[in-house]
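Asks: Quick check, what structure comes out for this input:
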Amino acid sequence: MIPVEVLEDFGAKRVEYPKGEVIFSEGENANNYYQVISGEVKMNNFNYDGKEFVQGMFFSGQSFGEPPLLANVKYPANAEAITDAVLLKLHKLKFLDLLSSHPKIHLGLTKTLASRLYYKAIIASELSTQEPEHRILRLLDYLKKHVHKLQEPFSYKVDLTRQQIADLTGLRVETVIRATKSLEKKGELQIKSRKVFR
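Replies: Sure thing, here's the model as predicted:
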């Protein structure tokens, strides 16, 4: 997203987070910009019964947690390393200086945030009205086209577990398994060596 050298010029530090470590917690002040160098991060909440809801997953080159940082509000969710991860961490004031100094980067960030808002609006509608197969395809198409920038049929090897797909679509794992098998029969997905391709 933002070139690493630009972030480091403004004082960003590389920070290592082992798998399972919390990067920030719901209710904390948003004081830093985070960008993934390697590994995977998820943002989540837990309901009163302890059930996890995954707000989003972020991969190498992606940033997360910007809306509360820019809106000057507390984090509405937790961020946790799904795998061992290396992140660039830049203090809020230096991040705002970076955006002021680099209008093209600022515009790029605005486009990224707009794309995420669009995706969240679509997914909110899908979760309340659409069938499991449709929800899964919508999620995978978003990741394929907007995260991994792929277009060709079956070029995207899904790097999510069935549990993660369930968490992101509000489904049960058993439902995800049945739906992916059905989608394979319909020619929407391919499954090779237990890996899903879209």
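Asks: Please make it C-alpha for all contacts and neighbour counts, starting now.
Replies: OK.
Asks: show me the residues around the residue nearest the centre of the chain that make contact.
Replies: The centroid of the chain falls nearest to residue 57 when counting by Cα atoms, centre = their mean (2.7 Å). The contact partners of residue 57, by Cα atoms under 8 Å, 6 or more residues apart in numbering, come to 40, 41, 42, 43.
Asks: Just confirm it is within a helix.
Replies: No - applying DSSP: H, G, I helix; E, B strand; the rest coil, one finds residue 57 to be strand, outside a helix.
Asks: Distance of it relative to residue 167?
Replies: 10 Å (Cα to Cα, to the nearest Å).
Asks: before we move on, the earlier item: between the contacts of residue 57, identify the one with the most neighbours.
Replies: Neighbour tally across those (other Cα atoms under 10 Å): the maximum, 31 neighbours, falls on residue 41.
Asks: Does it touch residue 83 like I think?
Replies: Yes - the pair residue 41 / residue 83 is scored as a contact, 7.3 Å apart, by Cα atoms under 8 Å.
Asks: Can you show me the strands along this structure?
Replies: 13-17, 22-24, 32-38, 41-46, 52-58, 63-64, 78-81, 85-91, 190-192, 195-197 (DSSP state E).
Asks: what's the nearest residue to residue 80 if we skip its chain neighbours?
Replies: Nearest residue to residue 80, sequence neighbours excluded (Cα to Cα, 6 or more residues apart in numbering): residue 22, at 4.4 Å.
Asks: do you know how far the one you found is from residue 185?
Replies: From residue 22 to residue 185 the distance is 39 Å (Cα to Cα).
Asks: Neighbour count: the two, which is higher?
Replies: Under the neighbour definition other Cα under 10 Å, residue 22 and residue 185 were set side by side, and residue 22 has more, 16 against 12.
Asks: quick one: contacts for the more buried one?
Replies: Residue 22 neighbours (Cα under 8 Å, 6+ apart): 78, 79, 80, 81.
Asks: how about the nearest residue to residue 167, chain neighbours excluded?
Replies: residue 54 (5.5 Å).
Asks: The one you found contacts residue 44, correct?
Replies: Yes - shown here, residue 54 and residue 44 form a contact pair, counting by Cα under 8 Å, at 4.3 Å.
Asks: To compare with the earlier structure, here is another sequence to fold:
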Amino acid sequence: MKSTYSYAKDEEIYGEGKAATFCYQVINGAVRISRKLTNGRRQIGAFYFPGDIFGLEPWFQYRWSAEAIAEATTLRPVRRKALLRKAQSNLSFARNVWSITERDLRHADDHRILLGQLTATERLAAFFLQINDRIGVGGQIELPMSRTDIADYLGLTIETVSREITKLSDGRILSRPDGHLRWNSGITLLRPESLRAALPRSFAFDLSATSEDVMGLTILHPCNSARSAFRETDIVAKVGCWPSPPQPVPIRPPHHADPEERRCRMRPRPEHSRA
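Replies: All right, here's what the predicted structure looks like:
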């Protein structure tokens, strides 16, 4: 089994309802998880960037579909059973795995509030603030997702997303290198404090579902080595995330019992006479 796999833009990683055999860490690129409704509409649940871990389902099937949203997206798969086995024998590791699940649940709860209670302006403000915290550099953000992806994540139409971004650009809150002519993935947050002021005071939004600080460098982070890919045995030795299989406890079957013991079992019990 290869240690990393590359996916083209919009290529499916796994589908909704498929067996949840692996979870993944993003090494390069970006990933979205989404679910299509029967009426053809799509809801995006989360975005994942380098260092993030996704696909750790509580059930045996994936509840969402996952697709790459950037060219040459590189992922490292980890067997779900391997994680669960190690969690059973390592309390610290189990806490890390629980942290991933807990952050996914918190993100889902925040996303539900965003979709149900915030206005379009507030949704864009929360989105840009958290994306800036995750992948922004000095306010510069290279968005790998399209306007359609942002709209399907925030529960808005493409026209509303474009209109709100234009309003933010006209208000000198953010800038786009292409001005107002067309959509461009690169934006700059000029006044992030204005975006924070647009959000309700009691709303603390956390968009980061999972990241490298949850699992730690010694578990799923890319290895520091001259080689870019490892065999599975190399990952075991260098990363330590593949637990050794549990050793079976030898149990002697009844038919292998000592002959004298078997004769004792077959002897009839003496009947005690009543006084």
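Asks: nearest to residue 139 of the first structure, of the strands of the first structure?
Replies: Nearest to residue 139 of the first structure among these is strand 52-58 (10.7 Å), distances taken as Cα to Cα.
Asks: quick check: the closest one aligns to which part of the second structure?
Replies: On the second structure, the counterpart of strand 52-58 of the first structure by TM-score structural alignment is residues 42-48.
Asks: with the first structure superposed, average distance for the matching stretch?
Replies: Stretch 42-48 of the second structure: mean distance to aligned residues in the first structure after superposition is 1.4 Å, counting by mean Cα distance after the TM-score superposition for the first structure.
Asks: And the one in the first structure that sits across from residue 83 of the second structure in the alignment, how far from residue 47 of the first structure?
Replies: When the first structure is aligned by TM-score structural alignment, residue 83 of the second structure is paired with residue 95. From residue 95 of the first structure across to residue 47 of the first structure, the span is 32 Å (Cα to Cα).
Asks: So which of those two has more stuff around it?
Replies: residue 95 (22 against 8).
Asks: residues near the closest residue to that one other than its chain neighbours, how many?
Replies: Spatial nearest neighbour of residue 95 of the first structure, excluding adjacent residues (Cα to Cα, 6+ apart): residue 33 at 6.7 Å. Using other Cα under 10 Å, residue 33 of the first structure is surrounded by 23 other residues.
Asks: Can you give me every residue that contacts residue 33 of the first structure?
Replies: Contacts of residue 33 of the first structure by Cα under 8 Å, 6+ apart are 63, 64, 65, 66, 69, 88, 89, 90, 91, 92, 95.
Asks: Kindly provide the distance from the counterpart of it in the second structure to residue 153 of the second structure.
Replies: Residue pairing (TM-score structural alignment): residue 33 of the first structure is matched to residue 23 of the second structure. Distance, residue 23 of the second structure to residue 153 of the second structure, using Cα to Cα: 22 Å.
Asks: Also residue 13 of the second structure?
Replies: In terms of Cα to Cα, residue 13 of the second structure sits 19 Å off from residue 153 of the second structure.
Asks: if you count what's nearby, which of the two comes out ahead?
Replies: residue 153 (22 against 18).
Asks: Residue 46 is in contact with that one, correct?
Replies: Yes - Residue 153 of the second structure is within contact range of residue 46, at 7.3 Å (criterion: Cα under 8 Å).
Asks: Next, show the common contact partners of the two.
Replies: Counting by Cα under 8 Å, 6+ apart, nothing touches both residue 153 of the second structure and residue 46.
Asks: and residue 60 of the second structure, what does it touch?
Replies: Applying Cα under 8 Å, 6+ apart, one finds that residue 60 of the second structure lies in contact with 19, 20, 21.
Asks: residue contacts, the second one?
Replies: Okay, so that is residue 20 of the second structure. Contacts of residue 20 of the second structure by Cα under 8 Å, 6+ apart are 55, 56, 57, 59, 60, 61, 62, 80.
Asks: residue contacts, residue 192 of the second structure?
Replies: Contacts of residue 192 of the second structure (Cα under 8 Å, 6+ apart): 129, 173.
Asks: how far away is the residue nearest to residue 95 of the first structure from residue 137 of the first structure?
Replies: Separation of residue 33 of the first structure from residue 137 of the first structure (Cα to Cα): 31 Å.
Asks: Quick one: map residue 232 of the second structure onto the first structure.
Replies: Per TM-score structural alignment, residue 232 of the second structure is not aligned with anything.
Asks: Residue 232 of the second structure: neighbouring residues, count only.
Replies: Residue 232 of the second structure, neighbours per other Cα under 10 Å, totals 12.
Asks: For the lengthiest helix in the first structure, buried residues please.
Replies: Ordering each helix of the first structure by length in residues (DSSP state H) puts helix 103-129 first. Across helix 103-129 of the first structure, burial judged by 16 or more other Cα atoms under 10 Å covers 105, 106, 109, 112, 113, 119, 123, 126, 127.
Asks: tilt between it and strand 52-58?
Replies: 150 degrees (axes from the mean of the first three to the mean of the last three Cα atoms, to 10 degrees).
Asks: so how much does helix 103-129 of the first structure differ from the second structure once superposed?
Replies: Helix 103-129 of the first structure sits 3.0 Å off on average (mean Cα distance after the TM-score superposition for the first structure).
Asks: Packing partners of that helix?
Replies: Packing partners of helix 103-129 of the first structure (3 or more Cα pairs under 8 Å, 6 or more residues apart in numbering; DSSP states H and E): helix 92-101, helix 132-142.
Asks: Which of these has the highest mean neighbour count?
Replies: Sort those by mean neighbour count, taking mean count of other Cα atoms under 10 Å, and helix 132-142 sits at the top with a mean of 19.
Asks: Not counting that helix itself, show me its contacts.
Replies: 119, 123, 126-127, 158, 165, 168-169, 171, 175-176, 179-180, 183, 198.
Asks: which of the contacts of residue 57 of the first structure line up with contacts in the second structure?
Replies: Among the contacts of residue 57 of the first structure, the contacts conserved in the second structure (both residues aligned by TM-score structural alignment, their matches' Cα atoms under 8 Å) are 40, 41, 42, 43.
Asks: Give me the neighbour count for the residue lying closest to the first one once chain neighbours are set aside.
Replies: I take that to be residue 40 of the first structure. The shortest distance from residue 40 of the first structure to any non-neighbouring residue, by Cα to Cα, 6+ apart, is to residue 59 (4.9 Å). Burial of residue 59 of the first structure is recorded as 18 neighbouring residues (other Cα under 10 Å).
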